[in-house]
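*Asks:* no sequence for this one, just the structure:
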């Protein structure tokens, strides 16, 4: 693995933000659209695909296993699939870069095919444990040789036919759920996932769209039981990927905390299992209006009009965490500028993301003048009441794209510039971030 030199940058306050922007395509949907298109027989077309490093890693892996994936001059991607059960043995290790989603979902795909694959990743991904996926995939009969702690590099030997399982998720994780369901595609019989706490449902929506026989039951206590009939025959699709709600969170919070701002963010996916950030911000007093609400490819979409607002601290309900787990870093920035105290709990999952996001955000926010208490499973933040943060510090991103973008936004509401030690990781999910923020009036040095 080659190491790339850090690319530091400083963001500073320059006054109100304004304009209309469009964020890149949804990362979760982009990953899944490539994987399922590669398992359908025939040609699928994907518009609006996120062309960040994480999704390109998925594309490269599916090519290595037999799919023909090309980008057209018009920006549309075409995928000639090989069919469920027909993945080929990759000739070399699959390089996942920084993408945990690619790794865990592809492990599910490979697990029920008669092939072996070695997964490698960058320094950040290689620190992230894969045991939560290894456990259920071992139950279907796949075999693993992992680095200590269940980490990458990791070799997976798939099995065919695999054993259908009923698996109760021990923690809320859309990635684990999706890995088991993807393994179930090439497994005879019914694979069931029991989900005590609902997580993002892009996999279920898209599997149905491709023609898989999938049923979802919801029990009185909210538990979801997802049943997938294996040995599926998937049909090629025309997919339009909506804008990523996680990426849209950064210009949204920037517009809320920079006085006088008025911004429209177009074509944002508002799947209810993903839109928790916007509901929490509204509870805090955010002026966010959904314009032209519509449905695109089975996913709810709207344009967001966001105006600068006086935010108030709240206690964030722990049960909202699965619908905004990736958005907590930018919510912490909003909380640092709010009136009063914001309390978050139930966020243990943030400690095993690209970095330990609780510690990284607490450390960085303190460095730029915020009042933060770190607990075992969350942060308690006493906001400035709208007064600018002090800024003037360099913040460590720990190779985490969301940490980098969160502190770039914080710099727009600080007296002195906030320096990000490395903006390079942003290429994984939001390669146009700095250009987009500049177009709204932000200043980058």
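*Replies:* Thanks, I have it. Just so you know, these numbers come straight off a predicted model, no measurement behind them.
*Asks:* please count neighbours and contacts with C-alpha atoms only from this point.
*Replies:* Fine.
*Asks:* start to end distance for stretch 237-249?
*Replies:* Using Cα to Cα, to the nearest Å, the end-to-end distance of stretch 237-249 comes to 29 Å.
*Asks:* ah, wrong one, I meant stretch 230-244
*Replies:* 30 Å.
*Asks:* again, but for stretch 225-234
*Replies:* So stretch 225-234: terminal residues 22 Å apart, Cα to Cα.
*Asks:* same thing with stretch 399-419?
*Replies:* Stretch 399-419 end-to-end distance (Cα to Cα) = 15 Å.
*Asks:* please, which helix or strand holds residue 360?
*Replies:* Residue 360 belongs to helix 357-367 when assigned by DSSP states H and E.
*Asks:* and that helix, how far from the chain's centre?
*Replies:* 20 Å (Cα atoms, centre = their mean, to the nearest Å).
*Asks:* for whatever helix or strand comes next after it, list every residue counted as buried.
*Replies:* Helices and strands here follow DSSP H and E; after helix 357-367, the next one along the chain is strand 371-375. Under the neighbour-count criterion of 16 or more other Cα atoms under 10 Å, strand 371-375 has 371, 372 buried.
*Asks:* try it against this one:
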């Protein structure tokens, strides 16, 4: 389905942030890896977290859910011997479970999204699993991927962090369960260190002991550990809320979002600071962000590596800022559901934005007067691109039609409902 976003000068109202996708997928996994029963309060519902629900159930966990919580009885270190897993279009779920599948005799991850996840490479994780004695059959690093494990062995492991931190997180979930102690060394650079911090936080809450160096490039992981069954509460999601906050920033607004912890470890929390730097009137107290936008923004320079999933929304806000904005250290945006630099900027240009790209940078020459709009644009099946393009539509001079906008459900199924509740003129077609 497509969505038509009609220019909307005023947004007003209050919403509760959706629950964090990143924390939900990690809590679901550690609950499944525990023997015993865990409870997760306020879990997110999105295509990614639902893919994790489906796969851990296939691997032998039992799940009971109501509107406020999910109760999971885990399979511990002994997942069910199954032949096939379908993660849909969820890259993080695939990578985490490729590591856990090493505990199974043979599992094939099928390729149901050949034009999206099916195009993404996983060579770095495949290489690391090989060091554990796991045989991996793959198509030049891509799906379908068959893992032949059963008896992975710990020890000295290296993993590249230059494309994604998810490969490292996958190993951190697996290695505590192995008979041997492990040492993990990250090669090259490590992207999205903040997200690794979230993984370590969740592992610690699950009773797992890991020694990490200060720069997060070296880890000592004792073997023969057990995940403990626990109670978890999922915090509000900054990556999804970044789009709503940016929409409030570019309009005349009085918008309040609840459940965004001031002390969160989510890197995308930086969206609040970036909007302040852009001179957007807002406050952030008692886990509540209150934006009173006036549509006037100043250009900004920002290192996007720690806030990857909020960069596109911040770029959309910068389209309407006075001056030239620069978002740098963002090359890993190229390796997501689409190339979030080239593909996204091409669509922004269609809408009338003045943007440039470098290999690891996005440069935005702001147009405070607004952009023309009046076009149909392709969001490349990417939830973050869909949300970011909708922000531009609110300040365009004519409506923008976003193709295949239903893919927003990958992380934020209620996104258009939420901005409609704030007054945005949005129509599904």
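*Replies:* Done, it's in. Keep in mind it's a predicted model, so treat the numbers as computed, not measured.
*Asks:* the helix holding residue 360 of the first structure corresponds to what range in the second structure?
*Replies:* Alignment of helix 357-367 of the first structure against the second structure: residues 340-350, by TM-score structural alignment.
*Asks:* how about residues contacting that stretch?
*Replies:* 312, 333-334, 354-357, 362, 373, 375, 377-380, 385, 389 (Cα atoms under 8 Å, 6 or more residues apart in numbering).
*Asks:* report the buried members of the residues you listed.
*Replies:* Looks like those have 312, 333-334, 354-356, 362, 373, 375, 377-380, 385, 389 buried, using 16+ other Cα under 10 Å.
*Asks:* what does residue 280 of the second structure align to in the first structure?
*Replies:* The alignment partner of residue 280 of the second structure in the first structure, by TM-score structural alignment, is residue 286.
*Asks:* now for the top strand by length along the second structure, which elements pack on it?
*Replies:* The longest strand of the second structure (DSSP state E) is strand 182-190. Judged by 3 or more Cα pairs under 8 Å, 6 or more residues apart in numbering; DSSP states H and E, strand 182-190 of the second structure is in contact with strand 156-161, strand 218-221.
*Asks:* mind putting these into TSV with mean neighbour count?
*Replies:* Compiled in TSV, those are given as follows (neighbours: other Cα atoms under 10 Å):
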stretch	mean neighbour count
strand 156-161	20
strand 218-221	19
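*Asks:* if we can go back for a sec, the match of residue 280 of the second structure: neighbour count?
*Replies:* Using other Cα atoms under 10 Å, residue 286 of the first structure has 24 other residues around it.
*Asks:* quick check: closest non-adjacent residue to it.
*Replies:* The shortest distance from residue 286 of the first structure to any non-neighbouring residue, by Cα to Cα, 6 or more residues apart in numbering, is to residue 309 (5.5 Å).
*Asks:* helix, strand, or coil at that neighbour?
*Replies:* With DSSP: H, G, I helix; E, B strand; the rest coil as the basis, residue 309 of the first structure sits in coil.
*Asks:* for it, which residues are in contact?
*Replies:* By Cα under 8 Å, 6+ apart, the contact set of residue 309 of the first structure is 256, 257, 259, 285, 286, 287.
*Asks:* spatially, which two of the residues you listed are the most separated?
*Replies:* Using Cα to Cα, the contacts of residue 309 of the first structure reach their maximum pairwise distance at 259 and 285, which is 14.4 Å.
*Asks:* just to revisit the earlier point, from residue 426 of the first structure, how far off is the match of residue 280 of the second structure?
*Replies:* 26 Å.
*Asks:* what do you get for residue 44 of the first structure?
*Replies:* Distance from residue 44 of the first structure to residue 426 of the first structure, by Cα to Cα: 28 Å.
*Asks:* and what of residue 137 of the first structure?
*Replies:* For residue 137 of the first structure relative to residue 426 of the first structure (Cα to Cα), the value is 31 Å.
*Asks:* who's more crowded, the two?
*Replies:* Set side by side, residue 137 of the first structure and residue 426 show more neighbours around residue 137, with 30 against 21, by other Cα under 10 Å.
*Asks:* corresponding residue for that one in the second structure?
*Replies:* Match for residue 137 of the first structure (TM-score structural alignment): residue 129.
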